[in-house]
Structure formats: C-alpha cells, structure tokens
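Visitor: heads up, no residue letters with this:
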C-alpha cells in the first residue's frame, strides 16, 4: 500500500473499533463505571497497571480491587484506615501485582491527592516536549519517590527504554477526546497530539507487518518510531490508530 492507501486503511479500521461496543470487553470498562474525575483516574490507573495477559482476567482482578475499595476509589484513597490496608496487603490481586503493591499504590495516591486535585498535574507536558517521555518519568519520580519498594517495577520507566505501554494506555484514556465515548478526555490542559500508541507484542507485530516500524524490540525507541509514522497520517490525533492496530490484531486480518 502507498501512503494514502495505508492512511485510509488505518482510518477505516480505527473507525470500526472506536465506539461504545469496544468498552464492554476492555479494561477501560473499569473507569467507565464512574463519573467523578478522581474516581475515573484512580480506577483507570489501577486497571491500566494490571493490563497484561487475558483481558477477562484483567477485568476480574480490577473488579476485585474495586470491591476492596467499596467501589468508591477516591473516598477510599482519602479515608482508608491502617487496618484497611493491612487487610489488603495479604490479598492476591493479579499475577505479580499483589496486595502489598495495591496497598502501596493507595498510600501514594493518598499523598498525591492531598496536594493535587488531579493526577493531570503530574503529567503536564513542557513546551519543548513532543511526547510523554519526560512527563512519565516526572510522574514516576513523584509517585514512587526515592524509597525503594517492590512496587516500582509496576510503573515503567521510559528512561530505561521501556515502552511504558500501560501508562501510555492510561494517558490515552484520560487525554484523548473525540466524542466517540471510549476515551474520557477529562484532562483538558494536555493536548492529545502528544499521545503515543501503547506498544506491546500485538501492536508491535502489526506495525512491523504494515511497515510502520522496523525496530525489532518493543521498547521506547520503537514507540518513537511508531510516533513518527502515525503522526504523518494524523498529527492532531495519532493515538486513534491504537484502535486500528488493536482491531487488526484481534481479527488477524494481516496474518
């Protein structure tokens, strides 16, 4: 396919999957259960954090976390007791993300929301920046602080060349706004043109098949390469092509 054909093909595929029906089988359904901004942020960040493996298992594990928070994430973050967290610490959550990690995240959220109305404040993009490379790292530093803890492995670092797939997915949920009902677009001070596509095995393989990237590793350098490709198709909304790559991965149309 030439440039125009590939752009039209990807726009068509993005359009097919970018609708409310997408929500019911995807982890994004977790934050969609809420209407308060902070509830959406907390539920979304937790669901994104455990988003590896089978999607049904991810949703089941996220349900478990919501139940432990009384299905009121923001209220629980602000008003939990030490006994609440002790009870959580012994629980199994999702694969290597355990109760100790969950309790640690709750403590970090509590500290952050005492000083910030929204997590948006921690992801601001500076003028000279074109993506979330530095922004994610600033957030990571603020969220994890200097102390060493086993939970640090669950917040990826682009400075260590990680694709940071789960954080990038969370950012798409919060920032992107196209009135289609899937992404929330509740972070209005951050322009969606800076978003990247969450890169994993499936999106990476599809991107290589389409000639969008040549790098063989699914790392931050590959994220940047994919940025450069899809922004040529739509510089104002590059992350919409995540829906296209997802759809092509599900249908195995190119395999």
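Guide: Sure, I can see it. Note that the structure is a prediction, hence the values are computed from the model and not measured. Numbering: from 1, shown residues only.

Visitor: can we go C-alpha only for contacts and neighbour counts from here?
Guide: OK.

Visitor: element containing the closest residue to residue 215 other than its chain neighbours?
Guide: Setting aside the residues directly before and after it, residue 215 is nearest to residue 222 in space (C-alpha to C-alpha, 6 or more residues apart in numbering), at 5.8 Å. Using DSSP states H and E, residue 222 maps to helix 220-233.

Visitor: Whatever helix or strand comes next after that helix to helix 220-233, inter-axis angle?
Guide: Sequence order places helix 241-251 as the next helix or strand after helix 220-233, per DSSP H and E. Helix 241-251 runs at 110 degrees relative to helix 220-233, counting by axes from the mean of the first three to the mean of the last three C-alpha atoms, to 10 degrees.

Visitor: rewinding a little: can you list the buried residues in the helix holding residue 222?
Guide: 220-224, 226-231, 233 (16 or more other C-alpha atoms under 10 Å).

Visitor: Tell me which stretches of the stretch 51-200 of the chain form helices.
Guide: 55-68, 73-79, 82-89, 99-115, 133-144, 165-175 (DSSP state H, counting those that start in this stretch).

Visitor: wait, which of those is closest to residue 158?
Guide: Shortest distance between residue 158 and those, using C-alpha to C-alpha, is found for helix 133-144: 6.1 Å.

Visitor: buried stuff in the closest one?
Guide: 133-137, 139-140, 143-144.

Visitor: May I see the helices of the stretch 51-200 of the chain arranged in TSV, with distance to residue 30 as well?
Guide: Below are the helices of the stretch 51-200 of the chain laid out as TSV (distance: least, C-alpha to C-alpha, whole Å):
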stretch	distance to residue 30
helix 55-68	7
helix 73-79	11
helix 82-89	19
helix 99-115	16
helix 133-144	22
helix 165-175	11
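
Visitor: Pick the most deeply packed of these.
Guide: helix 165-175 (a mean of 23; mean count of other C-alpha atoms under 10 Å).

Visitor: now the angle between helix 241-251 and that one, please.
Guide: 120 degrees.

Visitor: and here's the other structure:
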C-alpha cells in the first residue's frame, strides 16, 4: 500500500472514463444530440440543472423537454409566441416545474437577444475589468439570471451560488462540459474565454465519497470551500486541467470500486 500512487491511479481512471462510451448513460448525452452551439448550450444548461436523481430519469426528462421545444431549443427560445408556451405547461422533474421552466426560457431569450453565447452570462464581472474569478462569476451569474422583473421567488432555489455556501455542483458540471476541450470527444470545449484551470470540480455524492477516501477532502461538510479544496488538491496532479479528474472520481464512485 505504501507504493500506491494516487495520481497514477486517477490518471488511469481518467483515461478509462473520458471516452465516447461514457456519453450514452450520462446527462452529457443530451447536448451531444445537437450541433448548433446555442442548442448545445441551452440543453447542456438544462441537463445540468435537472441533474439530480437517477441518470436514466434525468436523460428521459431532458428528452421530453426537447420534444416540448419542437426539437429546436434555440429556435423555440428566440421565436416562440405566447401561445407556444402552452407546450411547456405540465413539465416537472423533482421540484423543477413549469413555472421554473417558463422563467428559464424568458431569461434565455433575454440573454440571447444581447449575446451570441451563454458564456457571456458567466463573464459579467469581467465587464468591470476585473480578473476572472469563478467564485465571483457564479455569484454574478445568479444575480444576472434573476435580474428580470417579477422573477418567481421559488425558481431561485434552482440556481446555486458560492454566496449561499453551495458547492454549485450543477453549474460547475455545466461549465466543465462547455470549457474543457480534448481529443476524447466527451466535453465540448465550446468556450475559450474561461480557462480549464479556472474550473471548479463538481462535487456530487460519488465524487465526495471517493475524494474523501483518497484524502483530497478534509472538511466534513460539502460546500463551496469543499469544492475549492478538492480542486486545489487536484491541481497538484494537473494544474492546467484539474477538473479532468471528475471523470475518475465520479466513475470510481458509480462503479462502486471504493
């Protein structure tokens, strides 16, 4: 056991799980159904926000949502009339319901009328000339997301932020999908104004359990500081792409190897 090398072990697991075969049974398969950048962003965003519970159920609910969008999410967001919104009524996944969905669509239209990419929504603080900070980016994103008048108070629980001490698992997962780019074909690498080294590792139950086993997490709680601690420890293995180890930690956890 003294000769066990955690980095070498996790590197091998990254190679094992960061493969196209990973896609089919993971929510990331949803944005992979599209080729238009905005469709990938929109359905990647929904797939990450709805990502709690069994993966099969998450994928099925996202496919239902695509059907309600008429198979063209970006076109629906930008061109829908009020009468078309009836197609969204009755949608529900866990505590996310049609009230939340209608607001999400309203925000997405508001944003895409001003920007060509959802990446800009995470760069609000850069407009003030500040250096990039993921903590600040996520806090500003939530404030921007709920900047429309009369937003439903209930919907705010679906967008987390470090200000709430949340680990922001779903948003960090979405950002990983959009920012990371390699030749494996799982993550998209669509965005180039946020660097992979600035990403924070998504910290779900599988990742937390495995990371704790390897001493990569010391806190007994799971919050923003926990996610930052994990990411900083992963940077010791790869300072430019620490979040690639999400594949290893999650995959090991799902397969029950630890």
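Guide: Right, received. Where do you want to start? Keep in mind the model is a prediction, meaning the values are calculated, not measured.

Visitor: related to what we said a few turns ago, please say which position in the second structure the residue nearest to residue 215 of the first structure maps to.
Guide: With TM-score structural alignment as the criterion, the equivalent of residue 222 of the first structure in the second structure is residue 226.

Visitor: what sits against its match?
Guide: 167, 217-219 (C-alpha atoms under 8 Å, 6 or more residues apart in numbering).

Visitor: Most neighbours of all those, which one?
Guide: Comparing the contacts of residue 226 of the second structure by number of neighbours (other C-alpha atoms under 10 Å), residue 167 comes first, having 24 neighbours.

Visitor: Tell me the spacing between the alignment partner in the second structure of residue 211 of the first structure and residue 6 of the second structure.
Guide: Taking TM-score structural alignment, the alignment pairs residue 211 of the first structure with residue 215 from the second structure. Residue 215 of the second structure sits 10 Å away from residue 6 of the second structure, going by C-alpha to C-alpha, to the nearest Å.

Visitor: again with residue 31 of the second structure
Guide: 32 Å.

Visitor: Isn't residue 228 of the second structure up against residue 199?
Guide: No: judged on C-alpha atoms under 8 Å, residue 228 of the second structure makes no contact with residue 199 at a distance of 9.5 Å.

Visitor: For residue 152 of the second structure, grab the count of nearby residues.
Guide: 13.

Visitor: next one: residue 43 of the second structure
Guide: 26.

Visitor: Skipping adjacent residues, who's closest to it in space?
Guide: Per C-alpha to C-alpha, 6+ apart, closest to residue 43 of the second structure is residue 31, 5.3 Å.

Visitor: So which residue is dead centre in the second structure?
Guide: residue 174 (1.9 Å; C-alpha atoms, centre = their mean).

Visitor: how much space is there between the counterpart of that one in the first structure and residue 253 of the first structure?
Guide: Structural alignment (TM-score structural alignment) places residue 174 of the second structure against residue 170 in the first structure. From residue 170 of the first structure across to residue 253 of the first structure, the span is 26 Å (C-alpha to C-alpha).

Visitor: and if you look at residue 61 of the first structure?
Guide: 30 Å.

Visitor: for the residue nearest to residue 43 of the second structure, what are its contacts?
Guide: Residue 31 of the second structure neighbours (C-alpha under 8 Å, 6+ apart): 39-44, 47.

Visitor: Taking the residues you listed together, which two end up most distant?
Guide: 39 and 47 (11.8 Å).

Visitor: Who has more neighbours out of these two?
Guide: Using other C-alpha under 10 Å, the more surrounded residue of residue 39 of the second structure and residue 47 is residue 47, with 26 against 20.

Visitor: The helix or strand hosting that one against the first structure, how far on average?
Guide: Per DSSP H and E: residue 47 of the second structure is located in helix 37-49. Once fitted to the first structure, helix 37-49 of the second structure is off its aligned match by 0.4 Å on average (mean C-alpha distance after the TM-score superposition for the first structure).

Visitor: what stretch of the first structure does that helix fall on?
Guide: Going by TM-score structural alignment: helix 37-49 of the second structure matches residues 37-49.

Visitor: I figured residue 167 of the first structure was touching residue 47, is that so?
Guide: No: contact criterion C-alpha under 8 Å: residue 167 of the first structure and residue 47 do not qualify, at 10.4 Å.

Visitor: what residues are up against residue 217 of the second structure?
Guide: Counting by C-alpha under 8 Å, 6+ apart, residue 217 of the second structure has contacts 208, 211, 226, 229-230.

Visitor: Could you identify the most distant pair in these?
Guide: 208 and 229 (11.4 Å).

Visitor: Return the distance of the residue nearest to residue 27 of the first structure when sequence neighbours are not counted relative to residue 10 of the first structure.
Guide: Of all residues not flanking residue 27 of the first structure in the chain, residue 59 sits nearest, at 5.6 Å (C-alpha to C-alpha, 6+ apart). As judged by C-alpha to C-alpha, residue 59 of the first structure and residue 10 of the first structure stand 28 Å apart.
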